[in-house]
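Undergrad: Got a predicted structure plus its sequence, pasted below:
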Amino acid sequence: MMANDVFREITPLTPGDCYLLFDRNKKRFDFPVHRHHEMELNLILNAGGAKRVVGNYSAEITDTELVLLGPNLEHGWLNHNCKGENIREITIQFQHDILSGGMFDREQMQMLKTMFKASAKGIVFGTEMISKLAPMISALSDKSGFDSVIALLKILHELSLSPYQCLLDQDTEEIAEPAYKNPDDDFVEKAFSFMNTNYQHSISLNETAQAANVPNKLFSRMLKRSTGLTFRDCLNQIRLGQVSRLLIENNYSIGEIAYRCGFSNPANFNRVFKLKKNCTPKQYRNKYNGNRVIVY
């Protein structure tokens, strides 16, 4: 599968967040194979027979699954032969520079630094480590503030000291250089930075092209080639990521959330949301209410 054919997820995680956690109970896997800039730690329980896809590698999983994924690494879980009726999936997303400012250069951090680099290939952990850390990962939902950050770092530290298996054997760039890289990355980052800053306003393709320092006539073609998406699709993904964040983070009305995130037409907002999320905004809010933590 080519990188450009993989759905590029825009997560609700912002530069001001330490991490984002989703704790879901579900009967089936319904999210496509995708990639995103953030690192991800995924704990899955009661899903024996499902199929894990990481890069060009796939395998059937057992009842317990714990995987660490580096930035921009294609991944997803498919139903396959899963017969579980009570799947639990805890997803933690965080930036790869969660420990920045020279922290990775300290002697005590070398094992963690090594694991983060290896995560560019995808890492799967054994059942013994899952049994040890599953209660700690589950308890993160009940923590907040500084205590929650310390708890996450302790989990990552424990993982770095344990045996683990890299899922991809081929040469993959280390985490300092994202696993997916193409010549248009700088242009894409500028375009997405502009859209992330101005998504709540009415912004045009031409304005975004100017911010990315790309001629208007080339912008659409270059964006499509790099992301597989049109300008409108990219902007809608960013806006929907912010909508998702507000739906699970506070009690604003759905109409106000749509307006705050740049959707001026309620009918169009509801159509786009249902098309991309396979549910209505109200159903999405009910699904995640009480099962999420965003740590600042």
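TA: Cool, the structure landed.
Undergrad: all contacts plus neighbour counts: C-alpha atoms, from now on.
TA: Fine.
Undergrad: Figure out the helix or strand that the residue of the chain positioned farthest from its centre lives in.
TA: Farthest-out residue of the chain from its mean C-alpha position, per Cα atoms, centre = their mean: Lys217, at 31.4 Å. Secondary structure from DSSP states H and E places Lys217 in helix 216-227.
Undergrad: all helices for this protein, in order.
TA: Taking DSSP state H to define them, one finds helices in the chain at 110-118, 127-139, 145-161, 185-198, 205-211, 216-227, 231-249, 254-260, 266-277, 281-288.
Undergrad: which residues touch Leu168?
TA: Leu168 is in contact with Val54, Gly55, Asn56, Tyr57, Lys121, Gly122, counting by Cα atoms under 8 Å, 6 or more residues apart in numbering.
Undergrad: and those, which are buried?
TA: Among the contacts of Leu168, the ones that count as buried by 16 or more other Cα atoms under 10 Å are Val54, Gly55, Lys121, Gly122.
Undergrad: Second structure follows, compare the two:
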Amino acid sequence: MINSELFKEVSPLSSKDCFILIERQKSNFNFPIHIHPECELNYIENARGAQRIVGDSIEEIDEEELVLITNPRLEHAWMDHHNKPQSIHEITIQFHPDLLEENFLNKNQMISIRQLFRSAEKGVVFSREAITKVRPLLKTLTCENDSFYSLIKLLIILHELSVDKGMRELSSRLFVNTPEQKGNNNHKLNKIVEYVNQHYAETIRLSEVAEMVNMSEASFCRFIKQHTSKSFIDFLTDFRLGAAARALIDSSESIAEIGYNCGFNNLSNFNRIFKKKKGTTPTEFRDNYRKNKTII
């Protein structure tokens, strides 16, 4: 559920435009954690040490990075953090969610872009190789005068990014509300997710979940690995961490209470796993997130 106090950005993108490109040269980051209905592709150069916040993912960025977000409810921001004031180059492309309608995305030639948009509902960061490949196109897009060719270049960029084998999803599943997927396999996955969502505070045994979807344990493990790229234990842990991150931001419960309510058996275990997976302690995560949230 979206916190109603979260800053909602109003984009200059009009209903008659396919997309808008904003290029900035700046010395620091000063925009709060925010949400907006537009999809956003954000390229940042010369900002090593800055901090990226996407959902419950908080990471320090390198010299340059490229991130795509296609979820209107996914909170995000970039902060100065350890970045020293310098000439930061930022190219932001925002486009309407219906720029590429479902019927078009379902064509064979668009499969990889459709999958990219689905992954980007949790935010995705692209590999250095992919950035190197699309950087020239991004920079020529800033000075393209023909709007039609601008759109073609954007589609080429999205295609090149969609085949990036090194892209990585950022936010955890529970932190964002993504639409349910269709199909028999996805029906099983949705059933598993629904069960975990209802019982993550309890002890969940692999054998019980496998039986619920009429699969052997071995088949179930292969199914989870194929559809989430994780083992069931890692999937469950990440799910619990997503619930914990959401509670750390939206509730006033103690760290110990949140850990226990999210299925971690003791405080030290919760702190250790959270630090390992998120790169920060639960206390630091809560303080950092609240510090950067703007109330309006």
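TA: Sure thing, it's come through. Because the structure is a prediction, the values reported are computed rather than measured.
Undergrad: Can you give me the TM-score here?
TA: Once the chains are laid over each other, their TM-score by TM-score structural alignment, normalised by the length of structure 1 reads 0.57; 178 aligned residues with a Cα RMSD of 2.0 Å.
Undergrad: Mind checking the helices of structure 1 for the one nearest to Thr11 of structure 1?
TA: Evaluated over the helices of structure 1, closeness to Thr11 of structure 1 peaks at helix 231-249, with 5.5 Å, by Cα to Cα.
Undergrad: Could you tell me the angle between that closest one and helix 281-288?
TA: 50 degrees (axes from the mean of the first three to the mean of the last three Cα atoms, to 10 degrees).
Undergrad: Touching, Leu41 of structure 1 and Leu69? I think so.
TA: Yes. Taking contacts as Cα atoms under 8 Å, Leu41 of structure 1 lies within contact range of Leu69: 6.4 Å.
Undergrad: who's more crowded, those two?
TA: Leu69 (26 against 20; other Cα atoms under 10 Å).
Undergrad: Translate the more buried one into the numbering of structure 2.
TA: Counting by TM-score structural alignment, Leu69 of structure 1 corresponds to Ile69 in structure 2.
Undergrad: how much space between the residue nearest to that match when sequence neighbours are not counted and Asn42 of structure 2?
TA: Nearest residue to Ile69 of structure 2, sequence neighbours excluded (Cα to Cα, 6 or more residues apart in numbering): Gly123, at 4.6 Å. From Gly123 of structure 2 over to Asn42 of structure 2 the distance is 11 Å, taken as Cα to Cα, to the nearest Å.
Undergrad: Identify the contacts common to those two.
TA: In contact with both Gly123 of structure 2 and Asn42: Val67, Leu68, using Cα under 8 Å, 6+ apart.
Undergrad: secondary structure element for Ala243 of structure 2?
TA: Per DSSP H and E, Ala243 of structure 2 falls inside helix 232-250.
Undergrad: counterpart of that helix in structure 1, which residues?
TA: Helix 232-250 of structure 2 corresponds to no residues in structure 1, going by TM-score structural alignment.
Undergrad: Show me what counts as buried in whichever helix or strand comes after that helix.
TA: Downstream of helix 232-250 of structure 2, the first helix or strand assigned by DSSP H and E is helix 255-261. Using 16+ other Cα under 10 Å as the test for burial, helix 255-261 of structure 2 gives Ile255, Ala256, Ile258, Gly259, Tyr260, Asn261.
Undergrad: for the first one, what are its contacts?
TA: Counting by Cα under 8 Å, 6+ apart, Ile255 of structure 2 touches Leu248, Leu267, Pro282, Thr283.
Undergrad: okay if I get the residues you listed as a markdown table plus distance to Asn197 of structure 2 and neighbour count?
TA: Output for the contacts of Ile255 of structure 2, formatted as a markdown table (distance: Cα to Cα, whole Å; neighbours: other Cα atoms under 10 Å):
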| residue | distance to Asn197 of structure 2 | neighbour count |
| --- | --- | --- |
| Leu248 | 17 | 23 |
| Leu267 | 21 | 14 |
| Pro282 | 21 | 24 |
| Thr283 | 24 | 12 |
